[in-house]
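K.L.:
sequence and computational prediction follow.
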Amino acid sequence: MSSLPLISSCFCCRRAEPRNRQLPPIRSVQAVLFDIDGTLADSDPLHYLAFREMLAEIGYNCGNPITKEFYSSSLSGKHNSVVGKFLFPDWDQQRRDQFLDDKEAHFRRLAAKQLEPVAGLHRLTDWIKQKGFHRAAVTNAPRASAEQMIAGVGLTEFFEHVVIGGECERAKPFPDPYLKALEHFGVSAQNAFAFEDSVAGLGAAVAAGLPVVGITTGNPGPALIAAGAAFLIKDYNDPALWRKLK
């Protein structure tokens, strides 16, 4: 995916704008921002499977497989540096990094065979292109995984920019990645909105002042509403979304 313009540093000193739970009028929208994992594709089941298998192999939790609830509440949407410290507080950083690198490689093997776009995704991306809005992917996924997922759902040419949280001073749940995307386009948060599926990601977008559509592919709706979602959709064919986009 060498054709993608990629952002390698983050603007993190700008003050976040006030929270706004309402999408801006469509006539004023200039940019639409997307998370990747769980938002472009329902990839959380594959991340869960990769974590479950690899953690069981090393005897984590006395060898008992982690639950989906544990994954959703403690791992989903979080940057790998945070995940590593949470799972392995007694390990040195090199050992944590190696485990998480291996987990990402396992995830990519699974995703190469099983990744599917969220229903209605291309209907929405076609609408965004027709409107002429800027579009960026903003993710905590490592670059290799992010690029594979974007290509896997057929959106290599769709995104104008990709912001990688790990290449920012602070990843999600801090607002820096979203602020960087807005800064790159020269767009105010009041003239943009985002799609997110995790509490950590939603919190980052809300902290950047963005209205956020929560998609319930892998996390419970009440948690997304509590994190600041403007409203919830099950996928991109959801009538609730298209009523808002009129």
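P.N.:
Perfect, thanks for sending it.
K.L.:
C-alpha from now on. contacts and neighbour counts both.
P.N.:
Fine.
K.L.:
go ahead and flag the most central residue of the chain.
P.N.:
With distances taken as C-alpha atoms, centre = their mean, the residue of the chain nearest its centroid is Asp35 (3.0 Å).
K.L.:
that one and Ala200: what is the separation?
P.N.:
11 Å (C-alpha to C-alpha, to the nearest Å).
K.L.:
hmm, back to that, and the residue nearest to the centre of the chain, what does it touch?
P.N.:
Shown in contact with Asp35 (C-alpha atoms under 8 Å, 6 or more residues apart in numbering): Ala137, Val138, Thr139, Ala194, Phe195, Glu196, Asp197, Gly201.
K.L.:
again with Gly77
P.N.:
Asp37, Asn140, Ser198, Val199, Ala200, Gly201.
K.L.:
list the contacts for the closest residue to the first one other than its chain neighbours?
P.N.:
Going back to what we said before, that points to Asp37. Distances taken as C-alpha to C-alpha, 6 or more residues apart in numbering place Ser43 nearest to Asp37, at 5.6 Å, with adjacent residues excluded. By C-alpha under 8 Å, 6+ apart, the contact set of Ser43 is Asp37, Ala111, Leu115.
K.L.:
Asp37 reaches Ala141, doesn't it?
P.N.:
Yes: Asp37 is in contact with Ala141 according to C-alpha atoms under 8 Å; the separation is 7.5 Å.
K.L.:
more neighbours: which of the two?
P.N.:
Asp37 (26 against 23; other C-alpha atoms under 10 Å).
K.L.:
relative to Phe185, how far out is that one?
P.N.:
Per C-alpha to C-alpha, Asp37 is found 23 Å from Phe185.
K.L.:
repeat for Ile66
P.N.:
With C-alpha to C-alpha as the criterion, Ile66 and Phe185 are 41 Å apart.
K.L.:
which parts of the protein are strands?
P.N.:
6-7, 31-34, 134-139, 161-164, 192-196, 212-215, 231-233 (DSSP state E).
K.L.:
next one for the comparison:
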Amino acid sequence: MPSPMHPLRAVIFDFDGVVVDSEPLHYKAFMQVLAPFGLTHDYAVYTERYIGFDDRDAFRAVFQDAGRPLSPELFERLLQEKQAAFKRLVSQDLQAFPGVHRLVRDLHREGLPLAIASGAVRDEIVLMLHTLGLKEYFPVLVTADDVAHSKPDPESYTLAVKRLRDRGDLPTTSSGPPNGCLVIEDTPTGIEAAKAAGLFVVGVAHSFSQDDLGQADQVVPAVSDLSVDLLRSFIEKARDP
């Protein structure tokens, strides 16, 4: 029998598609970089095929899907060009999803430690958090720079849990996944990663339909539908199904 869930102890946010509505900006940056190679796609293809990848795996997948070689030199150049294009776009148009500021501040006020586990690179995440005035609330950031494998591999979430434990925010009595640590995700790939790490997952239907997020433990239409009390109730229900 699985052990009962503890009360809510920490919340780990995915970033793109959960905290910020940045996927259209990532898409524009990718297309600007890929246009000279004739490898652009419409947004529907991007969301269906590439949205769950970090930059590295997205470029690899685009070139693989097109049957085109991707040398290490070109790969590194594309990564740098995409990051530069994205930073330009962020400075022009960046929006947090409705309800994000309220939820983050309410969780912080309740003393719940917060983390981010994202496939984006650290510089991009820090830039956006500063732009939105949210940097101070996330002492733990796990980014593409910190892991060898992107989602759906669970590495980013297992590392986020480890860093929360190292800070004393989660119990260290067990090396396994902690009860009461909740993840907020918006993609099937991200949900798969968090579940593989043994974590309780709430899906938000910002990028995919609620039906597409069925692997999550709970699904809501948007972050604006969440509250501290609701997240606690999800964990409580999981204690005694």
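P.N.:
Nice, thanks for sending it over. This structure is a prediction, so every number in the text was calculated from the model and none was measured.
K.L.:
can you pull the TM-score for these?
P.N.:
In this superposition the chains share a TM-score of 0.81, using TM-score structural alignment, normalised by the length of structure 2; 218 aligned residues with a C-alpha RMSD of 2.4 Å.
K.L.:
the longest helix that structure 2 contains corresponds to what range in structure 1?
P.N.:
Longest helix of structure 2, by residue count under DSSP state H: helix 72-92. On structure 1, the counterpart of helix 72-92 of structure 2 by TM-score structural alignment is residues 93-113.
K.L.:
stretch 41-53 of structure 2: which residues count as buried?
P.N.:
For stretch 41-53 of structure 2, the neighbour count (16 or more other C-alpha atoms under 10 Å) marks Tyr43, Tyr46, Thr47, Tyr50, Ile51, Gly52, Phe53 as buried.
K.L.:
closest one to Ala205 of structure 2 out of those residues, please.
P.N.:
Thr47 (13.0 Å; C-alpha to C-alpha).
K.L.:
mind checking what that closest one lines up with in structure 1?
P.N.:
Matched to structure 1 by TM-score structural alignment, Thr47 of structure 2 sits across from Ser72.
K.L.:
would you check how far apart whichever residue in structure 1 pairs up with Glu155 of structure 2 and Glu157 of structure 1 are?
P.N.:
Matched across to structure 1, Glu155 of structure 2 falls on Asp176, judged by TM-score structural alignment. Noted for Asp176 of structure 1: a distance of 24 Å to Glu157 of structure 1, by C-alpha to C-alpha.
K.L.:
what about the two, which has more around it?
P.N.:
Counted by other C-alpha under 10 Å, Asp176 of structure 1 and Glu157 do not tie: Asp176 has more neighbours, with 27 against 12.
K.L.:
correct me, but that one touches Arg170?
P.N.:
Yes: Asp176 of structure 1 is within contact range of Arg170, at 6.2 Å (criterion: C-alpha under 8 Å).
K.L.:
helices of structure 1, start to end?
P.N.:
44-57, 68-74, 80-87, 93-114, 121-131, 143-152, 176-185, 199-207, 221-226, 239-244.
K.L.:
helices and strands around the last one, which ones?
P.N.:
Counting contacts by 3 or more C-alpha pairs under 8 Å, 6 or more residues apart in numbering; DSSP states H and E, helix 239-244 of structure 1 is packed against strand 231-233.
K.L.:
what is the strand it packs on packed up against?
P.N.:
Here strand 231-233 of structure 1 touches strand 212-215, helix 221-226, helix 239-244, going by 3+ C-alpha pairs under 8 Å, 6+ apart.
K.L.:
if you set the cut-off to 10 Å instead, what comes out?
P.N.:
Packing partners of strand 231-233 of structure 1 (3 or more C-alpha pairs under 10 Å, 6 or more residues apart in numbering; DSSP states H and E): strand 192-196, strand 212-215, helix 221-226, helix 239-244.
K.L.:
in structure 2, what range does the second one match?
P.N.:
On structure 2, the counterpart of strand 212-215 of structure 1 by TM-score structural alignment is residues 201-204.
K.L.:
who's in contact with the matching stretch?
P.N.:
If you take C-alpha atoms under 10 Å, 6 or more residues apart in numbering as the criterion, stretch 201-204 of structure 2 is touched by 11-13, 17-18, 181-188, 190-195, 209-210, 212-226, 231, 234.
K.L.:
measure the mean distance from that stretch to structure 1 post-superposition.
P.N.:
Compared with structure 1 after fitting, stretch 201-204 of structure 2 deviates on average by 1.4 Å (mean C-alpha distance after the TM-score superposition for structure 1).
K.L.:
picking that back up, want to throw the contacts of Ser43 of structure 1 into a markdown table with distance to Ala105 of structure 1?
P.N.:
Putting these into a markdown table (distance: C-alpha to C-alpha, whole Å) gives the following:
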| residue | distance to Ala105 of structure 1 |
| --- | --- |
| Asp37 | 15 |
| Ala111 | 10 |
| Leu115 | 14 |
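K.L.:
kindly indicate which of those lies nearest Arg52 of structure 1.
P.N.:
Among the contacts of Ser43 of structure 1, Ala111 lies closest to Arg52 of structure 1 (C-alpha to C-alpha), at 15.4 Å.
K.L.:
ok, the closest one touching Ala146?
P.N.:
No: with contact defined as C-alpha atoms under 10 Å, Ala111 of structure 1 does not count as touching Ala146 (11.1 Å).
K.L.:
of the two, who's got more company?
P.N.:
Comparing Ala111 of structure 1 with Ala146 by other C-alpha under 10 Å, the one with more neighbours is Ala146, at 22 against 19.
K.L.:
OK, contacts around that one?
P.N.:
Asp35, Ile36, Asp37, Arg108, Ala137, Val138, Thr139, Asn140, Gly152, Val162, Val163, Ile164.
K.L.:
ok, now Leu100 of structure 1?
P.N.:
Leu100 of structure 1 sits next to Phe51, Met54, Asn80, Ser81, Val83, Gly84, Gln94, His106 when contact means C-alpha under 10 Å, 6+ apart.
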